[in-house]
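1. predicted structure and sequence below. I'll ask about it afterward.
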Amino acid sequence: MLMPNQVQRPPRMLSSAQPIQQLYIPSGRPLVILNGSTNGNLQPLYQRVRPLLQEGLAAWAARRGAVVITGGTNAGIFAVLGQGFARYGRPMACIGVAVAQLVQPPPEGVALEPNHTHMLLTEGQHWGAEVYAMYALAAAYGPPAHSLTIVVGGGPNTLRELEYCAAQGGRMLVVEGSGGVADALLDSLSGQRSGEERLQRLAHTAQIYRINLHAPPHVLQVLLDALMR
């Protein structure tokens, strides 16, 4: 098991034109995509979701040899998950997908999360430009029946990511109580929210599961094992 202060190899940098076949990642592994909040003002959320993402998702991904795709930055839920990989070991691959121009050392930009194994840097001028590449990568790796998108909070870019996920026939595991798009989508699913057409469309077309923010980490692991057989 890798300890938090153990020196690790830097992630491999990739171009957006590089085929996934060149990544030398074994096929047939469970694929998890993590979407959601990175806003620096949401530290209480990141503290609350830490057990679920670290003792739950990170430990499970390392045990199962999964492939994980995230937004790749050292911010928000991606930083929390990366710290989990430092504790429990890396999965088969953890690929961060980010906009090259916006990845800069703070305070000019946002640093890359150091516990990812690969980084795919895309063209673009703003956050959200990487969404297409993220889900194109997921689609190239394998069929949606072998993948799952986990949603924690999130804003407009997260909603776009979920629309790509649904368009590919992907499944979503939404963390209830994490705020943002996650809770708004669950409200739409239960009929508590109306008038937001994009959320309503997702609620009616996507395959959605839920887990509470305060669920014990082993519950997430059991759920992942059941969904990713």
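-> Yep, it's here. Numbering: from 1, shown residues only.
2. from here on, just use CA atoms for contacts and neighbour counts.
-> Fine.
3. name the helices or strands packed onto the helix or strand where residue 188 lies?
-> With elements delineated by DSSP states H and E, residue 188 resides in helix 180-189, which encompasses its position. When contacts are defined as 3 or more Cα pairs under 8 Å, 6 or more residues apart in numbering; DSSP states H and E, helix 180-189 packs onto helix 156-167, strand 171-176, helix 197-205.
4. comparison target, given below:
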Amino acid sequence: MTGPDNRASVKDMAELPKVIARLGLTPNVPVLSLVGGAAGLTEDIMPVVTDLLAQVVVPLLERLGAVVVYGGTDAGVMRAMGTTRRAASAGFPLLGVAPEGKVAPSAIAGTAAPLEPNHTHFLTVPGRVWGDESPWLFAVASAIAGRAAALTLVLNGGDVTVIDVEHSLARSIPVLVVAGTGRTADLITVNSPDARARVIAESPITYVVDARDHASARERLSALLRTAGRTGA
């Protein structure tokens, strides 16, 4: 079902194409799924993240007419994306995807997470805890991208970010990890002490760039978002 302010809810993944159409989002365009730190993104890392978004990510997304799919709550990398997009007067869509038990009016009083105020569209999906939205995030990305490219960008992050990345790879959506943004993003290396992080790093569609090397980040991001889609069903 759809509601005011470009918001909708969905219960069945088979309904996604219809719900996306009712939201007014155009399919077969590049899609960037942004995952990473929320409350755990610290003040010392935030300038690194916002600088990369402002100098590299947001201008490229605007040129490509891409869609961003993200958690959509007002924290961490999601807040950084929203404020950076607004500051740049960019027009690309920001689609939030979150579990209804965390953001919907039916959430337990006082526990509903505030939405990132710069989102243009919002989709609630089944779930009661953070991480329940992870498979939906990439189902949505695949449905919008269609024949175009889909890519997951990892900035900082915690345990849910690992789940997100695993779902991205399961759908054959490439992952671009930004080292130097802390926590999960810095843990994903082939020599990581964490077994799940090593598996992610060893995937042939996982790429790593340095947060402060904007030229290399721009080149890799551009190449991945311009590649014809090969996302899984």
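-> Ah, there it is. These numbers were taken from a predicted model, which means no experiment stands behind them.
5. spatially, what comes nearest to residue 72 of the second structure if we skip its sequence neighbours?
-> Taking Cα to Cα, 6 or more residues apart in numbering, and ignoring the residues beside it in sequence, residue 72 of the second structure has residue 96 as its nearest neighbour in space, at 3.9 Å.
6. ok, residue 124 of the first structure next?
-> Spatial nearest neighbour of residue 124 of the first structure, excluding adjacent residues (Cα to Cα, 6+ apart): residue 99 at 6.0 Å.
7. again, but for residue 58 of the second structure
-> Using Cα to Cα, 6+ apart and skipping residues adjacent in sequence, the residue nearest residue 58 of the second structure is residue 85, 6.3 Å away.
8. contacting residues for the one you found?
-> Taking Cα atoms under 8 Å, 6 or more residues apart in numbering as the contact definition, residue 85 of the second structure lies against 54, 58, 91.
9. and the residue nearest to residue 124 of the first structure, what's its match in the second structure?
-> Superposed on the second structure with TM-score structural alignment, residue 99 of the first structure falls opposite residue 99.
10. quick one on the thing from earlier: what's the burial count for the residue nearest to residue 124 of the first structure?
-> 23 (other Cα atoms under 10 Å).
11. with the one 4 residues further on instead?
-> Other residues within reach of residue 103 of the first structure, judged by other Cα under 10 Å, total 17.
12. how about the nearest residue to it, chain neighbours excluded?
-> residue 110 is the one closest to residue 103 of the first structure (Cα to Cα, 6+ apart), at 5.2 Å.
13. of all the helices and strands packed on helix 180-189 of the first structure, which one comes closest to residue 224 of the first structure?
-> strand 171-176 (9.3 Å; Cα to Cα).
14. what inclination does the closest one have with respect to helix 180-189?
-> Computed by axes from the mean of the first three to the mean of the last three Cα atoms, to 10 degrees, the angle separating strand 171-176 of the first structure from helix 180-189 equals 100 degrees.
15. could you check the angle strand 171-176 of the first structure makes with helix 156-167?
-> Counting by the same axes, to 10 degrees, strand 171-176 of the first structure points 140 degrees away from the direction of helix 156-167.
16. and strand 171-176 of the first structure, how far out from the chain middle?
-> Strand 171-176 of the first structure has its C-alpha centroid displaced from the chain centroid by 11 Å (Cα atoms, centre = their mean, to the nearest Å).
17. tell me the secondary structure at residue 169 of the first structure.
-> coil (DSSP: H, G, I helix; E, B strand; the rest coil).
18. looking at the second structure, which residue reaches furthest from the middle?
-> For the second structure, the largest distance from the centre (Cα atoms, centre = their mean) belongs to residue 109, which lies 27.0 Å off.
19. can you show me the strands along the first structure?
-> When secondary structure is read from DSSP state E, the first structure shows strands at 12-15, 31-36, 67-70, 93-99, 118-122, 147-152, 171-176, 207-212.
20. got the angle between the fifth one and strand 93-99?
-> Think strand 118-122 of the first structure. Using the same axes, to 10 degrees, strand 118-122 of the first structure lies at 20 degrees relative to strand 93-99.
21. that's all I had, so thanks and see you.
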